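Asker: based on what follows, work out the 3D shape:
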Amino acid sequence: MRKTTILYLLFIAVANCFAQNDPTQYVNPFTGTQDMGHTFPGATVPFGMVQLSPDTDTILFYKNGEYNKDVYRYCAGYQYEDSTIVGFSHTHFNGTGHSDLGDFLIIPFKGEPKLNPGTSAQPEKGYRSRYSKNTESASPGYYAVVLDDYKVKAELTATTHVGVHQYTFEPGARRKILLDLFHGIYNYDGKVVWSSIRLENDTLITGYRQTQGWARDRKLFFAMSFSEKIMDYRLVNQKPEAYKGFWRKFDKIERIPECSGKKLKAWFQFKPAIKPIHLSPKDLRTGKEPPPRIGPPLKVKVAISAVSANGAIKNLQQETPHWNFEAYKEDAREKWNQELRKISITATEKVKSNFYTAMYHAFMSPVVYEDVDGQYRGLDQRIHQSEGFTNYTIFSLWDTFRALHPLLTIMQPQRTSDMVNSMLAHQQQSVHDMLPIWSHYSNENWCMTGYHAASVISDAIVKNIPGIDIDTALHAMKHTAWYPKYDQNQIYRIRGYVPYDDGPYSVTKTLEYSYDDWAIFQVAQLAKQEKLARALRVRADNYKNMFDQETGLMRPKMHDKTWVKDFDPLATHGMGFIEGNAYTYSLFVPHDIMGLAFLKGGDEALANHLDTLFTMPLPEEKYADTEDITSAGIIGNYIHGNEPGHHVPYMYNYVGRPWKTEHIVRRINKEMYRATPDGLCGNDDCGQMSAWYIFSALGFYPVTPGTNQYVLGSPNIEKAKINLKNGKTFEIEVKNQSPANIYVQKVLLNGKEWPKLFITHQMIIEGGKLTFFMSDRPNKNRGQQYGDRPYSLSAMH
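Answerer: Coordinates of the predicted model:
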């Protein structure tokens, strides 16, 4: 009996060790792929430019001359409940509220080619295929499914620049591959400007695709290599007027070595998937027929480049020199393990799944945006050479400045430095002299409000991320903040607020500009630019110009300084706000929460506002027309499925009520995150929703990026070890952890009692141990001293 027990305990220990070494087992790539999570399940590596994934429908921006609302559901090209797959494209957004990309769609098929994608209702009319959820699977760096209409098993993996496909056909099938250069996730009114394809030899094809989608001028090249020789092919360019119907008339259906056009497709045929078998005389006499032998799977490698076809070929040759699919698959898995092992946790199985799936999504973007030789296409559409940094793209900054980028300052300091330098290069290439607002693939989309690159850069500089020139950074931030033609910025500088009658979202813009100006103020102080610092310090107080003493809320104001009449504080649009209402945006003063409390009448008044926010009813008609908001992400009037309020649960710490932060954070962790297809209550937004969970599960959150502080909450793990780039570790231990014990009784830092409601970045980076003692009853003595509360601008000056 004793021997059996010892063996059992040894087995458990080995299993736990294996689990820690392979955290990818806890990742569910299907999380958020249903409804509004807008994630994709396909194959990619951390921060990889190639994100190879199935697209399950083809949605046009306009339908019957009107905006097609279905476009929004397909921002990532995939919806979990769809029953057909159109094909596998090589570029995707993770969790965004807007769509683009979907480049170079490939689907294997047999039989006569059908060059239109068909519809989900009648897939047999086109090249798409039905599939069963029973055959679909995904893990970090790998995706597989059986395409039922063609009886083909499709497997995908990836490197940073190359998508690797493996297709296993049934015996005897005449194997064919379709390449669709017209397909895209967001073909704005069907506008593919131009595409081109060229057969370099009997196994290599190159070309490019130029589009006018969300990115108004985007050009991407590819190099596609086959594991077998092409036996036959066709290059097809459809006449534009044929688009409204099915594919009947074509400009060209010829075996020519290259072709260009707006609606270009190509298909390639290979030897049948069977090796001939010679029957013996005995077999011939008995009539016995041995089973056919299936040949090796057909493999395809597709490299991409924003620079040139030669750049794509270089990427192909360097990253995928052989044809061993399993080796690429295991390498992708190990790349993910290397990233996920940076934080090891002890927790319930549910928490582990949520946590490592969140890490997986948080480390998908921004993406590397340069070739293996360091060349990249800049914002000016010229080819540049990165010097001393790796160039990145996909900056969804209105979302990610809040938690994703602060997470990367801890876990990815080198990438953070590279990303900041990518933003500075963007500013230098901009005709507007502006840092990125929402940018991807050499384009500025001008999406959302504020200039939050300033927050990301300030946060990195304050936290001493190496490799960032402070003078260059300050120059870029100053020019951005003073650019007169950006989004009512000039009148904001003159009046100290954006008037309601001067443009939409006036209150949101004023509040966000005020915070961003404070972030630049932080850097100006460090650079000892006193005159600039003084000017920015004044602008950091501009949030006060939006505060209406009568309502106790931020309220839109006219040119003549009168308040807007018929003010509806619950409206999410039309009242000077974007993607939030007055109750939420009245709390967006992350740099001066104590100053906000003073405006409202003190700690109790702000605490009452927070209590009201989390308990008051929000009528459905107030958010039903807002695509980002679902009822699953709502507590009272607090909307966790969208970003403007992500810092709000932690604001109780600033008014001496940390137990209320602890209560609401644990509720959000429990109710609004599940590692299931419908497990996100809003868009993941390039990892912001996921980063919120990671921080909150560990027990702290960056309420004010641009300071070195993280505000304490209520961890839902038992233990965690953050393995830092400098070789040190920061450990978190939670005593008496349970679903009922959500309240923090006391905190120890390196064995000594820590009364403050925050920790600093330096404490984490230097290594150490943070210990939480939990209970089912709140400790109302913590945080009563103002000196124990987190940073506020008013408290510092």
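
Asker: going forward, measure contacts between C-alpha atoms and count neighbours the same way
Answerer: Noted.

Asker: ok, D100 to Y188 distance?
Answerer: According to CA to CA, to the nearest Å, D100 stands 9 Å off from Y188.

Asker: do the same with G467
Answerer: Taken as CA to CA, the span from G467 to Y188 is 39 Å.

Asker: so these two - more neighbours on which side?
Answerer: Y188 (20 against 16; other CA atoms under 10 Å).

Asker: would you double-check that H591 falls in a helix?
Answerer: No - applying DSSP: H, G, I helix; E, B strand; the rest coil, one finds H591 to be coil, outside a helix.

Asker: quick one: the nearest residue in space to T56 that is not next to it in sequence from I107, how far?
Answerer: The shortest distance from T56 to any non-neighbouring residue, by CA to CA, 6 or more residues apart in numbering, is to I85 (4.3 Å). Per CA to CA, I85 is found 9 Å from I107.

Asker: between those two, what contacts are shared?
Answerer: With contacts taken as CA atoms under 8 Å, 6 or more residues apart in numbering, I85 and I107 have R128 as neighbours in common.

Asker: quick check: which element contains Y513?
Answerer: Assigned by DSSP states H and E, Y513 belongs to helix 506-526.

Asker: what helices or strands is that helix leaning on?
Answerer: helix 453-462, helix 470-481, helix 530-539 (3 or more CA pairs under 8 Å, 6 or more residues apart in numbering; DSSP states H and E).

Asker: list the contacts of the second one.
Answerer: What that stands for is helix 470-481. 424, 427-428, 433-435, 451, 454, 457, 461, 489, 517, 520, 523-524, 527.

Asker: so which of the residues you listed would you say is closest to E81?
Answerer: Nearest to E81, judged by CA to CA, of these is Y451 at 37.0 Å.

Asker: tell me which element the closest one falls in.
Answerer: Counting by DSSP H and E, Y451 is found in no helix or strand.

Asker: neighbours of the spatially closest residue to it that is not a sequence neighbour, how many?
Answerer: Of all residues beyond its chain neighbours, the one nearest Y451 is I437 (5.8 Å), with distances taken as CA to CA, 6+ apart. By the criterion of other CA under 10 Å, I437 has 23 neighbours.

Asker: I437: what's it in contact with?
Answerer: Neighbours of I437 in contact, by CA under 8 Å, 6+ apart: 395-398, 444-453.

Asker: what about the residue lying closest to N116 once chain neighbours are set aside, neighbour count?
Answerer: In this structure, N116 finds its nearest non-sequential neighbour in G126, 5.0 Å apart by CA to CA, 6+ apart. Counted with other CA under 10 Å, residues neighbouring G126 total 18.

Asker: next, the structure of the following sequence, for comparison with the previous one:
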Amino acid sequence: MPRSHGLAASWWWPKPQVGNTHPGATSPLGMVSACAYSGAYPTGYGRYKKGTEGLPEEMFDRLQASGFTHFQQSGTGAIRKYYNYVRVTPMVQPLDELGQSWPLHDEIASPGYYAATLDTGVRSEITVGEKVAVHRYTFPEQRSARVVIDLSIGGLSIDLGRTVPLRAQVESMGYGCAQGTVVMEGVPLSVYIEVDSPGWRQMLWYDRRLVDGGTRLDFDSIRHTTLRPFGLIFMGPATAGQTIEVRLGFSLRGHEQARKNLERECGQTRPAFDTVHADTRDRWRDTVGKVQVEGGTTARRTVMSTALYHSLIKPCVADDESPFWPTSGPYAFDICTMWDIYKTQLPLIAAIAPERHTAILESLIRVCEEEGNFPIGYRMARGADRFFRQASALAHTALSDAYALRPQSIDWSWALVHMVDDLRRMYGEDFFEHGVVHPITHTLDLAYAHHCTAQVARALNDHRLADDLADLSRGWINAFDPATGLLLDSSFYEGGKWNYSFRLVHDMAARIALAGGDKTFIDMLDQFFGYGAAPVTQPGVRPLPAEMRRGFALNRFEGLNNEPDMEAPWSYHYAGRPDRTAEVVNAALTWQFGTGRGGLPGNDDSGGLSSWYVWASLGLFPVAGQNLFLINAPAFERGALTIGDQEFVVETSGHRETPIGADGIDRTPPTQYVQSATLNGKALHGAHLSAADVHKGGRLHLKLGPEPSAWAQGVRPPSVSDLHAP
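Answerer: I've put the predicted structure just below:
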């Protein structure tokens, strides 16, 4: 992690600076991932214990693995569902030693590919497709080599981190074929397995003992206390350099669909590793190729590419795979969570992967139809952990933006029915009756969701409904204390009232007036972002509660360490100070991200943080739910987004490189400020664009300079009340 300097040194972050990502093989927004498994928090890969505050504490003193598992979280924290199902372990030891971990050497990771050498000398390579994984193991010379598949594993090696199958079945079908189903937290995960191991024996095993002559194991009821590991083993002699290929097709709808998924993605070619790898590599190239940048240092381009990659791992979109409703169509899981992804990641997916974006929204609508409400978080488990403490009614923002861009495949009349019904559920009933609800941030959420739903209702010509919803949307003001200009005292999820007080509500003009006007609002923001403040001390390993309380009492920007702060730098835009936005964003891009391990300022949270980096580097910020982008000085000389068959270009003149500060030199890189702007050759006087302008393509030219200018100070982004309209 770069050591912070200047303005960034005054920020305080409570969470570990480790990103919580993994280097395993993934496919863009695909169903399956695969990686080395150590049991560490939170992805199953790595060395750290569970930690949500301060510096991470080591669980192991080395990188190690007991095998390679499937389905990992990406960037999440205390998510309470850690997957890591179906462990495949190449061994040269007896089956009794299954579960032992060996050091990892010579790791290589690229989109769709992961490789490492175990300390046993087995070179292990993994690639994945959308619904399949293919492993390739190269053995040293060995009289009795083994590939062991453990279907009983799940979760992490931490307290309360293990997932135990409720029911299971595994069948050896002979000739290198097998199939199995494990029911994990109510979800039936099926796998169809092919193993190329000529001359090797194939057997079932239970409790680390071979099952002679058996072809099937069934477990009707499993508890933590009764679980004994079980699975399949393939064993025989290996010559030096001999490769064994393991192909796994996955489905949530049974063995037959798992087999069809394997056939579709692997084709007829055997071995299939190179075919699947090439297909996934091409998908990654096509997807990340939708964003191009020019200029910048090597380090900055590396961080940008990595951020773009991390932004496209989750959510998982698995067409025709819902285990909960029988009809075809998209099924999205690992929406972890809407609180993390609705501001930055979903707008990025909407731009560069619009079909997948529509699939995610269609899946959310179907979940609401089947389960009764839009989820805040949705994993591979029915009705699991809706994260209601985090927020309320966030799907409405994404749906409102989507309607403004008009994806043709969504039934908007039906979507509106669910949007309206969902507003009355959980905290929504109290909001409807009293106009305010605690935790107070839910008042902001619900007022905003009413505004977003009103936009869809009005567009569908239901004006009476739209007017009623718009009236309720004004309830955001009930969340604030006019005496302080901040939110009312309340409980707050992972933050304090200062962190939440600078959210971009739909009437920022009125919100600034409530605070006392532009100057007072800017002074509050300056205090929040630490202008003139001394550097702060960050929490260490196992910080004491008193240390954390002192940090929170600073009422300071958390340096992108958490979701409530993501949009706060752009609040300056609404008070006529885009130059301040430029300073804060430049400090964050420069001092909060790096190229080494720990180069992310907190949990990546499914890609929400990385998506922030992508947008900020391009000089744009999406205001979710308002069909709006805010403009800022970009980090690159030129950037381009390919949206459908159109291209939106952000180009600059006067751009100057600002290197990432990972070298530790005590200097503050110069901030650049927009001096003037044109859109398609016409002067642009405000620091904002409609999302429709961006999505239809065009050319935004920004003239940059080393000093703040008067550009966009008088033309503010739109607000419902339009108090600052020219």
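
Asker: can you pull the TM-score for these?
Answerer: The TM-score (TM-score structural alignment, normalised by the length of structure 2) is 0.86; 665 aligned residues with a CA RMSD of 3.0 Å.

Asker: buried stuff in the helix holding Y513 of structure 1?
Answerer: Of the residues in helix 506-526 of structure 1, 506-525 count as buried by neighbour count, 16 or more other CA atoms under 10 Å.

Asker: next: stretch 523-530 of structure 2.
Answerer: Applying 16+ other CA under 10 Å to stretch 523-530 of structure 2 flags M524, L525, D526, Q527, F528, F529, G530 as buried.

Asker: where's the counterpart of the third one in structure 1 relative to V420 of structure 1, distance?
Answerer: If I follow you right, that is D526 of structure 2. Under the alignment (TM-score structural alignment), D526 of structure 2 pairs with D611 of structure 1. Using CA to CA, we find D611 of structure 1 at a distance of 38 Å from V420 of structure 1.

Asker: map N603 of structure 2 across to structure 1 for me.
Answerer: Per TM-score structural alignment, N603 of structure 2 is aligned with N683.

Asker: next, count neighbours for its match.
Answerer: 29.

Asker: find the nearest non-adjacent residue to it, please.
Answerer: Per CA to CA, 6+ apart, closest to N683 of structure 1 is G37, 4.3 Å.

Asker: please give me every residue in contact with the one you found.
Answerer: G37 of structure 1 sits in contact with T31, G95, D678, G679, L680, C681, G682, N683, D684, where contact means CA under 8 Å, 6+ apart.

Asker: map it across to structure 2 for me.
Answerer: In structure 2, G37 of structure 1 lands on G19 (TM-score structural alignment).

Asker: look at that match and tell me its secondary structure.
Answerer: Strictly by three-state DSSP, G19 of structure 2 counts as coil.

Asker: what about it, distance to M31 of structure 2?
Answerer: The value you get for G19 of structure 2 to M31 of structure 2, if CA to CA is used, is 21 Å.

Asker: ok, now G75 of structure 2?
Answerer: 16 Å.

Asker: same deal with V122 of structure 2?
Answerer: In terms of CA to CA, V122 of structure 2 sits 27 Å off from M31 of structure 2.

Asker: for the two, work out which one has more neighbours and name it.
Answerer: Neighbours per residue (other CA under 10 Å) separate V122 of structure 2 from M31, with M31 holding more: 28 against 20.

Asker: for that one, which three-state class applies?
Answerer: coil.

Asker: how about the contacts made by the corresponding residue of structure 1 for it?
Answerer: Pairing criterion TM-score structural alignment: the partner of M31 of structure 2 within structure 1 is identified as M49. Shown in contact with M49 of structure 1 (CA under 8 Å, 6+ apart): T91, T160, H161, V367, V368, Y369.

Asker: wait, is the first one part of a helix?
Answerer: No - the secondary structure assignment for T91 of structure 1 gives coil rather than a helix, going by three-state DSSP.

Asker: so what's the residue count around it?
Answerer: The burial count for T91 of structure 1: 25, using other CA under 10 Å.

Asker: so what corresponds to it in structure 2?
Answerer: With TM-score structural alignment as the criterion, T91 of structure 1 matches F71.

Asker: quick check: the gap between that match and R264 of structure 2.
Answerer: 20 Å.

Asker: what does G176 of structure 2 give?
Answerer: From G176 of structure 2 to R264 of structure 2 the distance is 19 Å (CA to CA).

Asker: also E194 of structure 2?
Answerer: E194 of structure 2 is 14 Å from R264 of structure 2, by CA to CA.

Asker: tell me which of those two has more neighbours.
Answerer: E194 (21 against 13).

Asker: now the residue sitting furthest away from the middle of structure 1, what's its secondary structure?
Answerer: Largest separation from the mean C-alpha position in structure 1: R285, at 64.3 Å (CA atoms, centre = their mean). Following three-state DSSP, we place R285 of structure 1 in the helix state.

Asker: list the contacts for the residue nearest the centre of structure 1?
Answerer: Compute the mean C-alpha point of structure 1, and by CA atoms, centre = their mean the closest residue is C686, 1.5 Å away. Each residue near C686 of structure 1 by CA under 8 Å, 6+ apart is listed here: F93, N94, G95, T96, H361, A362, M364, S365, P366, S396, D399, T400.

Asker: contacting residues for the fifth one?
Answerer: In this case it means H361 of structure 1. N94, C686, G687, S690 are the contacts of H361 of structure 1 under CA under 8 Å, 6+ apart.

Asker: wasn't the match of N603 of structure 2 part of a strand?
Answerer: No - counting by three-state DSSP, N683 of structure 1 falls outside a strand, being coil.

Asker: wait, it sits on E643?
Answerer: No - applying CA atoms under 8 Å, one finds N683 of structure 1 not in contact with E643, separated by 9.4 Å.

Asker: shared neighbours of those two, anything?
Answerer: M689.

Asker: can you say which of the helices and strands packed on helix 506-526 of structure 1 is packed in most?
Answerer: helix 453-462 (a mean of 27; mean count of other CA atoms under 10 Å).

Asker: what's the mean deviation for it versus structure 2?
Answerer: Superposed on structure 2, helix 453-462 of structure 1 shows a mean distance to its aligned partners of 1.0 Å (mean CA distance after the TM-score superposition for structure 1).

Asker: return the distance of that helix from the chain's centre.
Answerer: 19 Å (CA atoms, centre = their mean, to the nearest Å).

Asker: since that was my last question, I'll sign off now.
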